[in-house]
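Enquirer: sequence first, then the predicted structure, then my questions.
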Amino acid sequence: MLTDPLRIPADVWSDRVVCELLSRRDIGGLFCRLIRLTGASQTRIGAAVGLEQGYVSRVLGGRKITSIEVLERIAKGLDMPDESRVALGLAPTRWPCHHDMARPAEQRQSDTPVDRRWRDDLRAAVRLWEGDVNRRDMIRQTAFASSSYTLPALRWFTAPSGPPVNASGRRTVGQPDIDTIREMSATYRRLDNQYGGGHVRDTVARYLHQEVTPLLTDGQYDTRTGRSLLSATAELTQLAGWQAYDLAEHGIAQRYLTLALDLARAADDAGLGAEILAAMSHQATYLGQAAIGIDLARAARQTARRVGLAVLAAEAYVMEAHAHATARDEGACATALHQAERTLDRADRSGNPQWLSYFDEAYLSAKFAHCFHALGKASPAERFASRSLNMDERYVRGKAFNLALLASVQLRRGEPERACTIAAEALTLTAQLRSSRAVRYVRDLQAQLAPHRTRPVVRQFITRVDTALGTRR
């Protein structure tokens, strides 16, 4: 019936193409995409948004819509979520329109986040896992947007406590179920470090969808058990996001990390929340979004301090330092690195959670090296990159990263042949991994060495990269 509401699946609004169309205010393209995704006719679209079919046809033909009144009617008729309204240039319906990322963090934190309940977060997570496992295009093609990290981080600090986390389903959930999820997380994390995110990324998504979803949606648990269950789920969801990030699936990684943060908030697990914020900062900086990387690192640090996790606070400092280095702010970078060293010196590691075990002296040295390398300071970069190789051999991907970093530093120091020798070790490890980040570092080295290809050693390395990696980019 034309009078019935037009039902658009929630995942449509995170579709990469839809997001791009909204940002360009391309309503004709939006209508065309909705028709393709939902099967609705022009008449059906028109009825939903209060426009004649002929007008819809002209919009599909290229007519531009600039009237805010008409855009509001379309947004309301399509029941757009606030994030989509903002992308279209309209005010959100549930929080004040102070979404500009260019404003200072202090001002942005006065915004009021959407009041989400834990069941809303749960439903969103279940939809994501299901769509990911079923390889739905609207999820798999999600694009990364730095502004999409603003609201979850703000919600982390300011959202009020929701209703108790309990349920009265048919299946009793107990500590053994939670322990199993944590054991699986530890196993998947070990495989991720040893073989790369692509080795078990799909397996983790299936485990969340097939094993964890029934516990959450059909389980019977009290508040204490419910919080533990959400915490364990958030930890595994964060790992899934990290693996997607390692595979350069940045949009879907962002969705996983965002939902992991919301689940950690519902579980009242501030330590895990700080770790997730640090991971979000890591991704943003990697993608060149230094400003959001700095904000997220500071949010992680404040949270880590609140719960007394000094090691995690030190990690947040180095994440902030790396973002400052990416922005070429040498003074702020130096300050953050100094604070990271001081904080780590005072840290008591005895009470650290298992998921924080990777942060050690080698990891810290690698981050220092990245910072100095980004700032063009080859001598300290070489010193710290060399130190970073004194590491736990189980972190194979991390060693590939650190070798590639040291090779890049040697090249900057004017030692292309020495760089090739070190890069050859990185290539050997990278060829065994399923990690787009590792491949990117080696390919970047290959490109940087190209001006020196008249040297036999360099030419041999460039050829070896193509042989080992083939078409991998």
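Expert: Happy to help now that I have it.

Enquirer: make it CA atoms for all contacts and neighbour counts henceforth
Expert: Fine.

Enquirer: buried ones in whichever strand or helix holds V439?
Expert: V439 belongs to helix 436-449 when assigned by DSSP states H and E. Across helix 436-449, burial judged by 16 or more other Cα atoms under 10 Å covers S436, R437, A438, V439, R440, Y441, V442, R443, L445, Q446, L449.

Enquirer: can you name the two of the residues you listed that are farthest apart?
Expert: Distance extremes for the buried residues of helix 436-449: the farthest pair is S436 and L449 at 19.8 Å, using Cα to Cα.

Enquirer: before we go on, here's another structure to hold up against the first:
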Amino acid sequence: MNTTERKRQFGAYLARLRRDARLSQRGLAERLCRVSGVATLTRNEVSRWERGARVPDAWLPALAVALAVPLGTLERAAAYARGEDEGRLPGAFATLAELLPPGDPLEPGDGNSGRRIGASTVAALAGRVHGLRLADDVLAGGDLIDRAFRELSRAVQLHRESSYDEPTGNALLVQIGELSQIAGWIASDAGQHAQAEHAYQLGISAARQAGDGTLVANLAGSLAYQHANTGRELDAVDLAQAALDEAGPSAPPQTRALFFDRVAWAHAKAGRTHAQQAMRALGEAHEALTQEAPDPAPQWAYWVSREELEVMDARVYTELARPLRAVPLLRSVLERYDATHARELALYLSWLAVAYADANEPEAAAETAARMFELSADVASERTSERGRVVLRRLADYDDVPEVRELLAEHPPG
């Protein structure tokens, strides 16, 4: 790819970020002027960037602030556009721009061009996809996002540029769907929500073409989970229910349990008026897991278990301000959880801290929160950081308690 094409790619990427921020070109120019204190930028200059006529070198720090994008991501994408990192893939956002060219990104070639691939190639990809899932168990989104989207870019390229028979093509689409799901999950954990949504949508397209309704449901449910956590609770309720319906009653019990859990979480985040629906969905998740499975669950559902359902139970109880139910479950989970899973431990401690606060136990809440912040200090997870902010806001109600006051002094609420 030559530099002109790279600049156009960067421009398309920047335009998508602007639209995701719900800004016009003029609105972005005005915001950049406010952020930078320089009042000379016009809409025309933003237009030049988006057409690929120029790369906004000096404006990258202000763009990072204005569009809520990590500066490092913008700098890598800009360096790629200028041809300064030849041989390397761009950062995650720019990679996605390449992944989604005009037209259907999953449209294959004519079946006669490119190298011929077979089952062994798809099996190797499946191994890397599962390896990425296992890595996500112990590493945070910020550590994995570039690797995840490099793999996704290569998988889409393999689909577009190779030749294969129909079974191999369907199997490849399934792996693209699974890879899109874990890449979206990783991006969401890193706080790159627009990036995650695009990945989930790509995966849904791949899974639909492959005729894998359970995988479609997993991708849609993952997107519903993100919606629930980013202020789109009612959208999450609708999408989580649609995902469950998509899977249907014949889906493997482990997957149905997961989809019911996502329905429960969406209702819990939608507020206490949805409490009954949330509690009902939790019960249905446990019921689903007790059913006999005529077929084995897909590999991506390896982690769904009774213990993991209890985690969701406790989180839903905390969201619904039912600490007498939440606290015992969370304490039990934390006692048996592997210490190598620092992100998950920190997240569960955050819900326990809130539950203690709801139970009017501010000293226990402060002690739990302190453990959470210690565990998450070096974890590159925006989801964990946001949970920390939630805990601090909740504990601010107890700032007259010495233990809480000490914690707030060390970790001032943002």
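Expert: Arrived safely, thanks for sending. Every value quoted in this text rests on a predicted model; they were computed, and no experiment measured them.

Enquirer: next, the TM-score between them, please.
Expert: The TM-score (TM-score structural alignment, normalised by the length of the second structure) is 0.74; 354 aligned residues with a Cα RMSD of 3.6 Å.

Enquirer: ok, the buried residues of helix 436-449 of the first structure vs F384 of the first structure, which is closest?
Expert: Each of the buried residues of helix 436-449 of the first structure was checked against F384 of the first structure using Cα to Cα; the closest is Y441, at 17.8 Å.

Enquirer: thought the closest one was touching N402?
Expert: No: counting by Cα atoms under 8 Å, Y441 of the first structure sits too far from N402 to count as a contact (9.8 Å).

Enquirer: what sits up against stretch 339-350 of the first structure?
Expert: L309, A310, V311, A313, A314, E315, A316, Y317, V318 (Cα atoms under 8 Å, 6 or more residues apart in numbering).

Enquirer: list buried residues within the residues you listed.
Expert: L309, A310, V311, A313, A314, E315, A316, Y317, V318.

Enquirer: TSV for those, including secondary structure and distance to R140 of the first structure?
Expert: Converted to TSV, these look like this (DSSP: H, G, I helix; E, B strand; the rest coil; distance: Cα to Cα, whole Å):
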residue	secondary structure	distance to R140 of the first structure
L309	coil	35
A310	helix	36
V311	helix	34
A313	helix	33
A314	helix	34
E315	helix	30
A316	helix	29
Y317	helix	32
V318	helix	31
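
Enquirer: which stretches in the stretch 201-350 of the first structure count as strands?
Expert: Secondary structure of the stretch 201-350 of the first structure by DSSP state E, counting those that start in this stretch: the strands cover 219-221.

Enquirer: ok so, going back, mean shift between the helix holding V439 of the first structure and the second structure?
Expert: Once fitted to the second structure, helix 436-449 of the first structure is off its aligned match by 1.9 Å on average (mean Cα distance after the TM-score superposition for the first structure).

Enquirer: for that helix, which outside residues touch it?
Expert: 246-248, 397, 400-401, 404-405, 407-408, 411, 416, 423, 426-427, 430, 458, 461-462, 465, 469, 472-473.

Enquirer: closest to P152 of the first structure among the contacts of stretch 339-350 of the first structure?
Expert: A316 (17.6 Å).

Enquirer: the closest one touches D295, doesn't it?
Expert: No: at 10.5 Å, A316 of the first structure does not count as touching D295 under the criterion of Cα under 8 Å.

Enquirer: counting neighbours, what do you get for the equivalent of S188 of the second structure over in the first structure?
Expert: Matched by TM-score structural alignment, S188 of the second structure corresponds to Y245 in the first structure. Residues lying near Y245 of the first structure (other Cα atoms under 10 Å) number 27.

Enquirer: and what of E287 of the second structure?
Expert: E287 of the second structure, neighbours per other Cα under 10 Å, totals 14.

Enquirer: measure the aligned partner of it in the first structure to G308 of the first structure for me?
Expert: Aligned by TM-score structural alignment, E287 of the second structure pairs with R342 of the first structure. Per Cα to Cα, to the nearest Å, R342 of the first structure is found 15 Å from G308 of the first structure.

Enquirer: need the three-state assignment for F359 of the first structure.
Expert: coil (DSSP: H, G, I helix; E, B strand; the rest coil).
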